[in-house]
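> Structure for this input, please:
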Amino acid sequence: MRQVRLGNSGLRVSPLALGCMSYGDPGRGAHPWTLPEERSRSLIRAALEAGVTFFDTANIYSLGTSEEYLGRALRDFARREEVVIATKVFEPMHDGPLAGGLSRQAIMTEIDQSLRRLGTDYVDLYIVHRWDPHTPIEETMQALDDVVRAGKVRYLGASSMRAWQFAKAQHVATQHGWTPFVSMQNHYNLLNREEEREMLPFCADSGVGVTPWSPLARGLLTRPWGTETERTTKDLVQHRLYAQTAAADRQVVDVVAQIATDRGVPMAQVALAWLLSRPAVSGAVVGVTDPRHLTDAVAATGLDLDADEIERLEKPYIPHDTVELR
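From the prediction side, this is the model:
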């Protein structure tokens, strides 16, 4: 698989990042549909064999067991210098009064815990999972700069927040000579394109690489509308993100299905190919719980949609309200 630059940074990654939220102890955390370790390991290994070099997890995923599974698998199947590991900080990992957020105390504590669980000396990309309204951004950016200078982190990234918040963080870093963010991991797919208004143009203009999460709308873009799976019955976030716009979203999904049929490829390939063709997008974070998901994702990196197909895919879209995910 080809490698691409993450924005204007020198970090090279595969255009697919294996999202590891699906891997972890199902009995821990908020995701009862996650895969146990042996099944997770087999998919991580398959991703490596397919040329994926970019692996995305978070401390909060299955309360740290996602990091543990990923770390053990990569130690067994890959050389550390040949993979890019991204993890995140923000969500509370315990019930204590100092849990969560982006304070200096939280960042310094959680990076060491993540490194321990991953079994590595450094993280390639350390991502702030959300904006922290209770901590001055100067404190957050200085603490992040310190973990970079300490050699525990190579690059910094951010995830879902308002464009003005991201711009403020970047300005503060530049103003003080601290390490800026090189990537933005946000909610962006054919069913939710609100990031095209402010965040994507800002990232394109400032050379920040975009690596959207939920590129297939938590599975809605991979199958005919109304198909039920185990995850659709348990995934409350999917309901929060898409239930209010179901009628319009169904029209988009129907077009994806039509183009997929015309092309003779699975729907997932069409939806991913559209996303990977968008300006500022360096890659996509894909969740893989079955080998065929990986096969479709890899094939999408070589699928070129023509202008007419792109117009058909985008035409049914209507504006969506912002759903705040803590």
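
> only C-alpha atoms for contact and neighbour calcs from this point on.
OK.

> all helices in the chain, in order from the N-terminus.
Secondary structure of the chain by DSSP state H: the helices cover 37-49, 65-77, 104-118, 137-149, 163-176, 199-206, 230-234, 236-242, 246-263, 267-276, 291-300, 307-314.

> so of the ones you listed, which one's packed in deepest?
helix 267-276 (a mean of 25; mean count of other C-alpha atoms under 10 Å).

> follow-up on the earlier one: so which of the helices of the chain is nearest Leu216?
helix 267-276 (6.6 Å; C-alpha to C-alpha).

> So what's the gap between the closest one and the chain middle?
Its chain's C-alpha centre lies 16 Å from the corresponding centre of helix 267-276 when counted by C-alpha atoms, centre = their mean, to the nearest Å.

> list the helices and strands that helix packs on?
Secondary-structure packing of helix 267-276 (3 or more C-alpha pairs under 8 Å, 6 or more residues apart in numbering; DSSP states H and E): helix 246-263, strand 284-287, helix 291-300.

> and the angle for that helix with helix 291-300?
40 degrees (axes from the mean of the first three to the mean of the last three C-alpha atoms, to 10 degrees).

> contacts for helix 267-276?
Helix 267-276 is contacted by residues 15, 189-190, 215-216, 221-223, 256-257, 259-260, 281-284, 296-297, 299-305, 310 when judged by C-alpha atoms under 8 Å, 6 or more residues apart in numbering.

> what's around His134, how many residues?
Number of residues near His134 (other C-alpha atoms under 10 Å) recorded here: 9.

> And Glu195, by the same measure?
18.

> give me the number of residues near the closest residue to it other than its chain neighbours?
Excluding its sequence neighbours, the residue lying closest to Glu195 (C-alpha to C-alpha, 6 or more residues apart in numbering) is Tyr188, at 6.5 Å. By the criterion of other C-alpha under 10 Å, Tyr188 has 24 neighbours.

> doesn't Val210 make contact with Tyr188?
No. Using C-alpha atoms under 8 Å, Tyr188 makes no contact with Val210, being 9.5 Å away.

> tell me, what's touching these two both at once?
In contact with both Tyr188 and Val210: no residue, using C-alpha under 8 Å, 6+ apart.

> before we move on, the earlier item: from Arg218, how far out is the residue nearest to Glu195?
Distance from Tyr188 to Arg218, counting by C-alpha to C-alpha, to the nearest Å: 11 Å.

> repeat for Arg263
Using C-alpha to C-alpha, which is the criterion applied here, Arg263 is 23 Å from Arg218.

> swap in Leu11?
Distance from Leu11 to Arg218, by C-alpha to C-alpha: 27 Å.

> do the same with Arg250
14 Å.

> Could you do Asn189 as well?
On the measure of C-alpha to C-alpha, Asn189 and Arg218 end up 10 Å apart.

> compare with the first, here's sequence two:
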Amino acid sequence: MNYKLLGRSGLKVSELCLGTMGFGTEAGWGADKDTSFAILDAFTKAGGNFLDAANIYKLGTSEKIIGEYMSNHDRDYFVVATKYSLKDNISNPNASGNNRKNMMRSVEESLKRLKTDFIDVLYLHIWDDLTPIDEVLRGLDDLIRQGKVNYAAISDTPAWMIAKGNTMAELMGWSQFIALQVEYSLLQRTPERDLIPMARHFGMTVTPWAPMGGGVLSGKYLRGEQGRVKAESNRRNDRSTKIAEAVVAVADELGVPASHVALQWTMSQGFSSIPIAGATKVSQLEENMKAVDVKLSAEHLQKLDEVSKIDLGFPGEFFREAAVKENVFGGFYARIEKRK
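Next up is the predicted model:
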């Protein structure tokens, strides 16, 4: 694999991130420890070093498996990203949310499960709409100064709140968010309205989750296969079927699996993007990793864009209309483009 810098940092991570939500067999699905180890072996052999976890994945088993694996390998090779926010202790009212108490408690528990002294990237998992953003930022900065966390990142949070946070962090000299994790795929393009433009402005890398739309974009439902979870069925409708058909058509032209096209699309949108691809079988991972070698032509990208296009709303649609721009600004944008 090639490596990319994560956001406005010097941290080098693989161009594909391994999602570990399926490490463990709780809830009746997932990979056992031996299979998880085999997946990690295959990922590292291919040059992968970027792992995505969370305190609640498989009730903590995901982090435990990663920790046990790293204890027998070079810890510093791996860039381990994990998350805090969601409840992992039903008897403690402060065992959830973005507050400082939960942050510190959750990080200490993650460090134990991961069998490490530091977390490379710590994400706020989901915005709770309760905790002041300055409390979050100061807590993350304290953890970074203590050496328990190297970088701060954020997930599933409104763009305006992230922008407020990064601006405040810059003014206060605190560590800024360097990565943004959101659902983003050909099925879910609404982050293009404000989250992705915000990430580009602040130089943040986007790490899309569900880049294959819960399996819909692999074309498996077109073949009559059934989904495992309700979330997958919620993504199945007339629009998603048309998009999946277009993905399969492009894949057939290229002679690759549809999943490769879906993954590569998220990496070909003109901004820093490292998709998170989960796997519960070595064969799944090996197939996903081949997506980095797929090249989508301008025609392929246009075809996929047209079938999955969304309404950006105001002011996105207003700005997207080149004719309107020229009329309003007297050709200003055209002149700037020529000057470039």
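
> okay, stretch 275-292 of structure 2 sits on what stretch of structure 1?
Mapping stretch 275-292 of structure 2 onto structure 1 (TM-score structural alignment) gives residues 284-301.

> That stretch: how far from the chain's middle?
Distance of stretch 284-301 of structure 1 from its chain centroid, counting by C-alpha atoms, centre = their mean, is 14 Å.

> Where does stretch 34-43 of structure 1 end up in structure 2?
Against structure 2, stretch 34-43 of structure 1 falls on residues 30-39 (TM-score structural alignment).

> Compute the first-to-last residue distance for stretch 224-231 of structure 2.
Stretch 224-231 of structure 2: ends 17 Å apart by C-alpha to C-alpha.

> Now do that stretch: distance to the chain's middle.
Distance, centroid of stretch 224-231 of structure 2 to centroid of chain: 22 Å (C-alpha atoms, centre = their mean).

> who are the neighbours in contact with the residue most central in space within structure 2?
The residue lying closest to the centre of structure 2 (C-alpha atoms, centre = their mean) is Thr207, at 2.6 Å. Applying C-alpha under 8 Å, 6+ apart to Thr207 of structure 2 gives the contacts Ala179, Leu180, Gln181, Val182, Ser273, Ile274, Pro275, Ile276.

> rewinding a little: dump the helices of structure 1 to JSON lines, plus distance to Gly157 of structure 1.
Below are the helices of structure 1 laid out as JSON lines (distance: least, C-alpha to C-alpha, whole Å):
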{"stretch": "helix 37-49", "distance to Gly157 of structure 1": "22"}
{"stretch": "helix 65-77", "distance to Gly157 of structure 1": "17"}
{"stretch": "helix 104-118", "distance to Gly157 of structure 1": "14"}
{"stretch": "helix 137-149", "distance to Gly157 of structure 1": "10"}
{"stretch": "helix 163-176", "distance to Gly157 of structure 1": "10"}
{"stretch": "helix 199-206", "distance to Gly157 of structure 1": "12"}
{"stretch": "helix 230-234", "distance to Gly157 of structure 1": "28"}
{"stretch": "helix 236-242", "distance to Gly157 of structure 1": "23"}
{"stretch": "helix 246-263", "distance to Gly157 of structure 1": "30"}
{"stretch": "helix 267-276", "distance to Gly157 of structure 1": "19"}
{"stretch": "helix 291-300", "distance to Gly157 of structure 1": "23"}
{"stretch": "helix 307-314", "distance to Gly157 of structure 1": "28"}
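
> returning to that earlier point: for Gln113 of structure 1, find the nearest of the helices and strands packed on helix 267-276 of structure 1.
Nearest to Gln113 of structure 1, of these and by C-alpha to C-alpha, is strand 284-287 at 23.2 Å.

> ok so, going back, how long is the match of stretch 275-292 of structure 2 from one end to the other?
Using C-alpha to C-alpha, one end of stretch 284-301 of structure 1 lies 10 Å from the other.

> which residues sit against it?
15-22, 35, 40, 43, 46-47, 50, 56, 211-216, 266, 268-270, 272-273, 275-276.

> which residue numbers in structure 2 go with stretch 194-211 of structure 1?
Counting by TM-score structural alignment, stretch 194-211 of structure 1 lines up with residues 190-207 of structure 2.

> Can you tell me which of the helices of structure 1 is nearest to Lys88 of structure 1?
That would be helix 104-118 among these, by C-alpha to C-alpha, at 8.7 Å.

> Kindly name the residues of structure 2 that line up with the closest one.
The aligned range for helix 104-118 of structure 1 is 100-114, by TM-score structural alignment.

> post-alignment, the matching stretch versus structure 1, mean distance?
When structure 1 is overlaid, stretch 100-114 of structure 2 sits 0.5 Å from its aligned residues on average, using mean C-alpha distance after the TM-score superposition for structure 1.

> contacting residues around that stretch?
Taking C-alpha under 8 Å, 6+ apart as the rule, stretch 100-114 of structure 2 contacts 55, 60, 63-68, 84-85, 94-96, 117-119, 135-136, 139.

> same thing with stretch 150-169 of structure 1?
Outside stretch 150-169 of structure 1, the residues that touch it by C-alpha under 8 Å, 6+ apart are 111, 121-131, 137-138, 141, 144, 147-148, 179-187, 198-199, 202.

> Can you check which part of structure 2 it sits on?
Taking TM-score structural alignment, stretch 150-169 of structure 1 hits residues 146-165 over in structure 2.

> How far off centre is that stretch?
Counting by C-alpha atoms, centre = their mean, stretch 146-165 of structure 2 comes out at 13 Å from the chain centroid.

> what do you get for stretch 182-199 of structure 2?
That offset, for stretch 182-199 of structure 2, works out to 11 Å (C-alpha atoms, centre = their mean).

> what's that stretch in contact with?
With contacts defined as C-alpha under 8 Å, 6+ apart, stretch 182-199 of structure 2 is touched by 155-156, 158-159, 163, 179-180, 205-213, 235, 240, 243, 262, 265-266, 304, 308-310, 312-313, 316.

> This completes my enquiry, with thanks.
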